[in-house]
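Could you look at this predicted model? Sequence included:
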Amino acid sequence: MATKLKAERFSIAEAEARKARLALADEITARDRQLTDMQQLLATNTEKLAVAQKAQADVLRKERELDDAKARPLPVAIVD
């Protein structure tokens, strides 16, 4: 009877350990998926930021060019 009880306990412990390993593996897989998704989101946001920064730099450059053009005196031609 004691050996049968011991075998039963061992079997239950083994089944619980298997369930725990599977649960952990599922959790790790989910975290890996989440990490991959976050890395893709970061890459997308980094690209969007680069495009926005370039657009902002272009606008600032054009504003400076316009300000420079306004500051220059216009040539005056006298026609007889």
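Arrived safely, thanks for sending.

going forward, measure contacts between C-alpha atoms and count neighbours the same way
OK.

Look up how far Gln56 lies from the residue nearest the centre of the chain.
Residue closest to the mean C-alpha point of the chain, counted by C-alpha atoms, centre = their mean, is Leu42 at 1.9 Å. The gap separating Leu42 from Gln56 is 21 Å, by C-alpha to C-alpha, to the nearest Å.

What of Ala15?
Ala15 sits 61 Å away from Gln56, going by C-alpha to C-alpha.

same deal with Ala13?
In this structure, Ala13 and Gln56 are 63 Å apart, going by C-alpha to C-alpha.

hold the first one in mind and look at this next one:
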Amino acid sequence: MKLIVVAIIACILLIGFSDLASGSDTCPCVLCGPGGKACDQCPERVPLCKDMISILEDVERKVRLCVCGEQTWML
């Protein structure tokens, strides 16, 4: 599960450093989303990233406790 979290973080960072959301010189519109300006009604990238990582860690914990039957002290 930690590998999934690392993969998601890596993808977010790769998209953030790419020029995919920069738009073009011929198009007056500015794309929003990952790697660009946050869309309306969406949080900025850093708080969103932290929130999503927290959600994934909570899911991992619940799976390990409830599905796999691991003890709390093993986490």
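That came in fine, so what should we check first? The model shown is predicted, which means the values in this text are computed figures rather than measured ones.

what's the TM-score here?
Scored against TM-score structural alignment, normalised by the length of structure 2, the superposed chains reach a TM-score of 0.34; 29 aligned residues with a C-alpha RMSD of 1.9 Å.

hang on, the earlier thing: what helix or strand is the residue nearest to the centre of structure 1 located in?
Taking DSSP states H and E as the definition, Leu42 of structure 1 sits inside helix 2-71.

Just give me how far that helix sits from the chain centre.
Taking C-alpha atoms, centre = their mean, to the nearest Å, one finds the center of helix 2-71 of structure 1 at 6 Å from the center of the full chain.

for it, packing partners?
On a contact count with 3 or more C-alpha pairs under 8 Å, 6 or more residues apart in numbering; DSSP states H and E, helix 2-71 of structure 1 meets no helix or strand.

And the helix or strand hosting Lys62 of structure 2, what's buried?
If you go by DSSP H and E, Lys62 of structure 2 is part of helix 45-62. By neighbour count on 16 or more other C-alpha atoms under 10 Å, the buried set for helix 45-62 of structure 2 is Arg45, Cys49, Ile53, Leu56, Arg61.

Could I get those in JSON lines, plus columns for distance to Ile8 of structure 2?
Listed next are the buried residues of helix 45-62 of structure 2 as JSON lines, based on distance: C-alpha to C-alpha, whole Å:
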{"residue": "Arg45", "distance to Ile8 of structure 2": "13"}
{"residue": "Cys49", "distance to Ile8 of structure 2": "9"}
{"residue": "Ile53", "distance to Ile8 of structure 2": "8"}
{"residue": "Leu56", "distance to Ile8 of structure 2": "10"}
{"residue": "Arg61", "distance to Ile8 of structure 2": "17"}
